[in-house]
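# Got a sequence here, can you build the structure:
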Amino acid sequence: MDFAKLSRVNINLLVTLQALLKERSASMAAERLNLSQSSISKNLSQLRHIFKDPLFHRTAHGLTPTAFALSIEPKLSTAIEAIESLFTQNDFHLSEYKGAFRLSMQESAFEFITAKLLNNLLTQAPGIRLDTWFKDTLSLEHLNQGLLDFVILPHDVGQTPNLGNYLNSHELYRDHLVCLVKDNHPVLKEKWDQESYLNCRHIHVRDNELGTPIFDQTLARRGLERDIAVQVPDFHSASSLCSQSDLVFTTSSTWAAYSCKVRHLTELSMPLPSSDVVYSLIWHQRSESDKAHTWLKEQIIYAATNLVATA
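Coordinates of the predicted model:
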């Protein structure tokens, strides 16, 4: 270990770098650290010299980290948390905690997981704040960039998302596919089988991150194909269109049960072989030592466990 080299690195510089990585803005980093913007600029200049990398590029939307800056962010967070632990108490009191968490998910996860645990979270940690987005707005890349704390991602079994080197995941629960049609759909008077399913036109929830569903890939290998009439970005839109048309919506049984309660829809079994849908909780390694983050992760996992138990 080169102690002489380490001695020339000011901890304030590393704290500035972490703030810039989190805020993506020199002015917001200055506000966060209670420093002037000129101090932030001076620290950034020294950091660029130390790391021999520009670290950030200025854009119309703020500061964009370089690939090198993103690559050292997990190590930087771990190092600063370790230094901070030298000067703080080990006790973590939920009732006194004040902080924000950023979660991204599909509506199905919001309805069945987040909404169910919300009251418990606010009771245990009344100072907590949750900022939520739908997955088509912010997702895995934003988790890598530090703009999110968690992503709840639905995907087919066998359709594992590319998590890279710094993202961890935990399977929350599994579900199976069913079909939704409007209450007076013509197929309800006929035999519901593979032929009638493929003769219908369909609604599909688009997911640019995962690509073609395993279900459709399996159909293609058998020389079959669904007739996708409409693609939509979210489950609510799909259910709404399904209830007002002759289109079929293939979705999870949990979402189908919910949709049938709030719309004029009927659930039908899936007449073709299909894989289960998996809901995975994903987070970045930078948060592994954060006690508040670990607590919230455990609450989400517990809520999903209860969902399975009561299904």
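# Going by C-alpha atoms from here, please, whenever you check contacts or count neighbours.
OK.
# contact partners of stretch 16-25?
26, 29, 32-33, 40, 43-44, 47, 62-65, 69-70, 73, 76-77, 146-147 (Cα atoms under 8 Å, 6 or more residues apart in numbering).
# I misspoke; the intended subject was stretch 194-212.
136, 155, 159, 161, 187, 225-235, 238, 242, 246-250, 271-272.
# How far off centre is that stretch?
Taking Cα atoms, centre = their mean, to the nearest Å, one finds the center of stretch 194-212 at 23 Å from the center of the full chain.
# Ok, stretch 84-103 next?
On Cα atoms, centre = their mean, the centre of stretch 84-103 falls 22 Å from the chain's centre.
# what does stretch 112-126 give?
Distance, centroid of stretch 112-126 to centroid of chain: 18 Å (Cα atoms, centre = their mean).
# Check stretch 211-227 too.
Distance, centroid of stretch 211-227 to centroid of chain: 26 Å (Cα atoms, centre = their mean).
# can you map out the strands along the protein?
Taking DSSP state E as the test, the strands found in the chain are 56-59, 62-65, 99-105, 128-134, 150-156, 167-175, 177-182, 201-205, 227-232, 248-252, 265-269, 277-284.
# any chance of those in TSV, with distance to Ala220 and mean neighbour count too?
Rendered in TSV, the data for the strands of the chain read as follows (distance: least, Cα to Cα, whole Å; neighbours: other Cα atoms under 10 Å):
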stretch	distance to Ala220	mean neighbour count
strand 56-59	43	13
strand 62-65	41	17
strand 99-105	28	19
strand 128-134	29	16
strand 150-156	16	24
strand 167-175	22	16
strand 177-182	18	24
strand 201-205	16	20
strand 227-232	12	14
strand 248-252	16	24
strand 265-269	21	19
strand 277-284	19	22
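# Distance to Gln89 added to those strands, as TSV?
As requested, the strands of the chain are exported to TSV (distance: least, Cα to Cα, whole Å):
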stretch	distance to Gln89
strand 56-59	34
strand 62-65	32
strand 99-105	17
strand 128-134	20
strand 150-156	26
strand 167-175	27
strand 177-182	48
strand 201-205	47
strand 227-232	49
strand 248-252	45
strand 265-269	54
strand 277-284	24
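# Quick test: name the residue nearest the centre of this protein.
Nearest to the geometric centre of the chain sits Val151, at 1.6 Å (Cα atoms, centre = their mean).
# State the distance from Glu87 to Gln18.
Not Glu; residue 87 is Phe. 18 Å (Cα to Cα, to the nearest Å).
# how about this one, so we can line them up?
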Amino acid sequence: MNISKVDLNLLVYLDVLLREGSVTKAANQLSITQPAMSNGLRRLRDLFKDPLLVRTSRGMTPTKRAIELQPIIRDVLSKLETTIKPEIEFSPLNSSRTFRIMASDYAESTLLMEVIRRLTTEAPNVSLDLITPSDVTFHDVEHGKVDMAINRFEELPLSFHQKVVWYDTFSCVTNRRNPLIEDFSLENYLGAKHIWVSKTGFGVGVGIDPKEVQKLGWVDAELTKIGKKRNIRVFTRHYHVALQLAKAQNIIATLPSKAASLYLDDSEVKILPPPFDIPPIALKIAWSPLLHHDAGHIWLRRLIVNVGAELTQ
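Predicted coordinates for the structure are as follows:
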């Protein structure tokens, strides 16, 4: 097929159609009539020799071919838009932009507290809208509705850009009056009561079944490898809750060391190394290719990475 005979506006139509999953919504997004969008879909079907979107009980559903095309089309349009629009420098001191960041409780309390402190002098009018992992989906990040996600990810869509902020080890936190600290052996660790903190992924969370060890995360996965299991009495999604409980009661919180270090100067808390090996975890930034070349986004990414590097020195 000769590319010169292809109406490139059709690629824009396809990008919006696949993002919105509706002819009506896509037409509204592009400020064209619904018949015009329907005609565009018909021409796209002729161009790709595929229905692309089919009506099912869940509404308009993309075909396998459409799913394969979506990241390719989006990448092409993103690069084209970056190429043709004038380059605008980002001025942190003069900007009043709001960045929406999905961040885990762990990232908020350890990394973003320092980032916010830096913003007060480097970008005093820039605002951060911090949202939790359960508030968003991968699609929100992919579509640029969320500027970036900062968390510990097991898997990310291939289209995402990502960068490691730091690697963190694990520590155990408990009340300084807990008699176990005198002999913090694996046997005594397993005999104690524990509080579990969620690793928090995208989307709405669900309850935890203590019997499903494989879903409990890094700490319990490593215990399983040596044929052991801990006695979890409390499940929470908040590190500060875990730390407060560990401080107040004879219960152990095993969590990333940077979170544990928030209580390093607390005389009522004892921080100990785990009595078994747990591999380090990576805190990462992930963002959409749609925002990869945005000047403000680039500035904020660099700031976050630099702060992360300073906090690990």
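# More neighbours: Phe87 and Gln18 of the first structure, which one.
Gln18 (19 against 8; other Cα atoms under 10 Å).
# Map that one across to the second structure for me.
Mapped onto the second structure by TM-score structural alignment, Gln18 of the first structure lines up with Asp15.
# gap between its match and Pro62 of the second structure?
When Asp15 of the second structure is compared with Pro62 of the second structure (using Cα to Cα), they lie 12 Å apart.
# Type out the PyMOL command that picks the buried ones from the contacts of stretch 16-25 of the first structure.
Buried residues within the contacts of stretch 16-25 of the first structure, by 16 or more other Cα atoms under 10 Å, are selected in PyMOL with:
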select buried, resi 26+29+40+43+44+47+63+64+65+69+70+73+76+77+146+147
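# can you pull the contacts of Ser267 of the second structure?
Arg176.
# The residue nearest to the centre of the first structure pairs with which position in the second structure?
Using TM-score structural alignment, Val151 of the first structure lines up with Ala149 in the second structure.
# do Leu47 of the first structure as well
Using TM-score structural alignment, Leu47 of the first structure sits opposite Leu44 in the second structure.
# and the contacts of stretch 16-25 of the first structure, which of them are in helices?
26, 29, 32-33, 40, 43-44, 47, 69-70, 73, 76-77 (DSSP state H).
# for Gln162 of the second structure, what are its contacts?
Lys284, Ile285, Ala286, Trp287.
# related to what we said a few turns ago, ok, the match of Gln18 of the first structure to Ile73 of the second structure distance?
7 Å.
# burial of the closest residue to Asn178 of the second structure other than its chain neighbours, as a residue count?
In space, and not counting its chain neighbours, Asn178 of the second structure is closest to Asn250: 5.3 Å by Cα to Cα, 6 or more residues apart in numbering. Residues near Asn250 of the second structure, counting by other Cα under 10 Å, number 19.
# State the distance from the alignment partner in the first structure of Asn250 of the second structure to Phe215 of the first structure.
Taking TM-score structural alignment, Asn250 of the second structure has Asp246 as its aligned residue in the first structure. Distance from Asp246 of the first structure to Phe215 of the first structure, counting by Cα to Cα: 21 Å.
# what do you get for Arg201 of the first structure?
Relative to Phe215 of the first structure, and taking Cα to Cα, Arg201 of the first structure is found at 16 Å.
# How about Lys182 of the first structure?
If you go by Cα to Cα, the gap between Lys182 of the first structure and Phe215 of the first structure works out to 22 Å.
# Glu171 of the first structure too?
From Glu171 of the first structure across to Phe215 of the first structure, the span is 20 Å (Cα to Cα).
# same deal with Leu143 of the first structure?
From Leu143 of the first structure to Phe215 of the first structure the distance is 27 Å (Cα to Cα).
# higher neighbour count, those two?
Leu143 (21 against 18).
# so who does the more buried one touch?
Here Leu143 of the first structure is in contact with Asp149, Phe150, Val151, Trp283, His284 (criterion: Cα under 8 Å, 6+ apart).
# Against Gln145 of the first structure, how distant is the last one?
Pointing back at His284 of the first structure there. 9 Å.
# One more: the fourth one?
Trp283 of the first structure sits 11 Å away from Gln145 of the first structure, going by Cα to Cα.
# What about the residue nearest to Ser288 of the second structure when sequence neighbours are not counted, how many residues nearby?
Of all residues not flanking Ser288 of the second structure in the chain, Glu142 sits nearest, at 4.7 Å (Cα to Cα, 6+ apart). Residues lying near Glu142 of the second structure (other Cα under 10 Å) number 23.
# and Glu142 of the second structure, what does it touch?
Phe160, Trp287, Ser288, Pro289, Leu290.
# From those, pick the one nearest Arg301 of the second structure.
Each of these was checked against Arg301 of the second structure using Cα to Cα; the closest is Trp287, at 9.5 Å.
# Quick check: the gap between the alignment partner in the first structure of Glu155 of the second structure and Ser169 of the first structure.
In the first structure, the residue matched to Glu155 of the second structure (TM-score structural alignment) is Asn162. Counting by Cα to Cα, the gap between Asn162 of the first structure and Ser169 of the first structure amounts to 11 Å.
# swap in His57 of the first structure?
From His57 of the first structure to Ser169 of the first structure the distance is 31 Å (Cα to Cα).
# who touches the aligned partner of Arg301 of the second structure in the first structure in this structure?
Matched to the first structure by TM-score structural alignment, Arg301 of the second structure sits across from Lys297. Counting by Cα under 8 Å, 6+ apart, Lys297 of the first structure touches no other residue.
# State the distance from Lys297 of the first structure to Leu281 of the first structure.
From Lys297 of the first structure to Leu281 of the first structure the distance is 8 Å (Cα to Cα).
# cool, and Pro74 of the first structure?
19 Å.
# coming back round to it: can you add distance to Lys5 of the first structure and give the ones in helices among the contacts of stretch 16-25 of the first structure back as CSV?
Rendered in CSV, the data for those read as follows (distance: Cα to Cα, whole Å):
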residue, distance to Lys5 of the first structure
Ala26, 27
Ala29, 26
Arg32, 28
Leu33, 25
Ile40, 22
Asn43, 17
Leu44, 18
Leu47, 14
Ala69, 20
Leu70, 23
Glu73, 20
Leu76, 17
Ser77, 20
